[in-house]
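1. Dropping a prediction and its sequence here:
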Amino acid sequence: MIKLQAGQHRFTIVHVLDEPGAGGAYHEYEVKNVAPNDTATSKEAPYAVVKFQKGPVTESGVNGIFMEDLLQICRHRLQCFQAGSFACRENALALTKIEEALHWLDHRTKDRQARNVEGTMEK
């Protein structure tokens, strides 16, 4: 099982639950609590299981979320922090980078639509 963990002060751990698909990306992740010895607790249910779209929408239908969905959630949370008492430079910079990521993912989608390959496995 692949374990993903970022930063020194994390209280959660992310596990990859599946094998990579045709495009090389994984589709299922779980977020769990981390015990004091940095191992995921086995008795607790995960906080979240994230299932990404697997396969082209035109062939598989919508069967999971998209990266943009998670980025939208993170953007909204940071906007809320910035509108309240937790506004700071670091949040503003992170917000800018998330908005930039959303911009480029949208740019990719529009390019694929213009080339009539959106929703397919074609490059």
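-> Alright, I've got the coordinates.
2. use CA for all of it now, contacts and neighbours both
-> Noted.
3. do you know how far Ile65 is from Phe81?
-> Ile65 is 24 Å from Phe81, where distance means Cα to Cα, to the nearest Å.
4. try it against this one:
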Amino acid sequence: MQVLVPGHRYVAHNFEDKNGHGQTIQFIHKEPKGNPTQLETVSDGTTNEELLSILIDRMAFLQNAFPCRENAIVITKLEESLMWLNKRTADRLKRNVEGKQIA
């Protein structure tokens, strides 16, 4: 992994690539706009939740092909991580602070 923009853009190295090429993963990047609590999108991208969903799908595929205890545990932990992120978002929506720079 190479960090291009901390917290927002990365290069994920391809497993068998001998030339050091990779794939860029871009997360949504927001920064304060005028009012310090308001955020505006600087560059669009994916979310932690989306990336976890991809990993869950991949691990489920691998578990189906090559079942083992470790894969099952990984799936459980990824699903738990996704659950906590979704809970955080639901709580922020309930408090009307989602998308704002407020704890």
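-> Yes, it's here. Computed from a predicted model, the values in this text were never measured in an experiment.
5. Got a TM-score for the pair?
-> Put the two chains on top of each other and the TM-score (TM-score structural alignment, normalised by the length of the second structure) is 0.80; 97 aligned residues with a Cα RMSD of 2.6 Å.
6. Not counting sequence-adjacent ones, nearest residue to Glu49 of the second structure?
-> Leu82 (5.9 Å; Cα to Cα, 6 or more residues apart in numbering).
7. if I line the two up, what does the one you found land on in the first structure?
-> The equivalent of Leu82 of the second structure in the first structure is Leu102 (alignment by TM-score structural alignment).
8. which SSE is its match in?
-> Secondary structure from DSSP states H and E places Leu102 of the first structure in helix 89-114.
9. sorry, back to before: list the contacts of the residue nearest to Glu49 of the second structure.
-> Residues near Leu82 of the second structure by Cα atoms under 8 Å, 6 or more residues apart in numbering: 49, 52-53.
10. From Ala103 of the second structure, how far off is it?
-> For Leu82 of the second structure relative to Ala103 of the second structure (Cα to Cα), the value is 19 Å.
11. Glu80 of the second structure too?
-> The gap separating Glu80 of the second structure from Ala103 of the second structure is 22 Å, by Cα to Cα.
12. Compare those two (neighbour count), which wins?
-> Set side by side, Glu80 of the second structure and Ala103 show more neighbours around Glu80, with 12 against 7, by other Cα atoms under 10 Å.
13. Apart from its neighbours in sequence, what residue is nearest Lys32 of the first structure?
-> Pro46 (4.5 Å).
14. among the contacts of Leu82 of the second structure, which are in strands?
-> Using DSSP state E, no member of these falls in strands.
15. And Gln82 of the first structure? What does it align with in the second structure?
-> Looks like Gln82 of the first structure aligns to Gln63 there (TM-score structural alignment).
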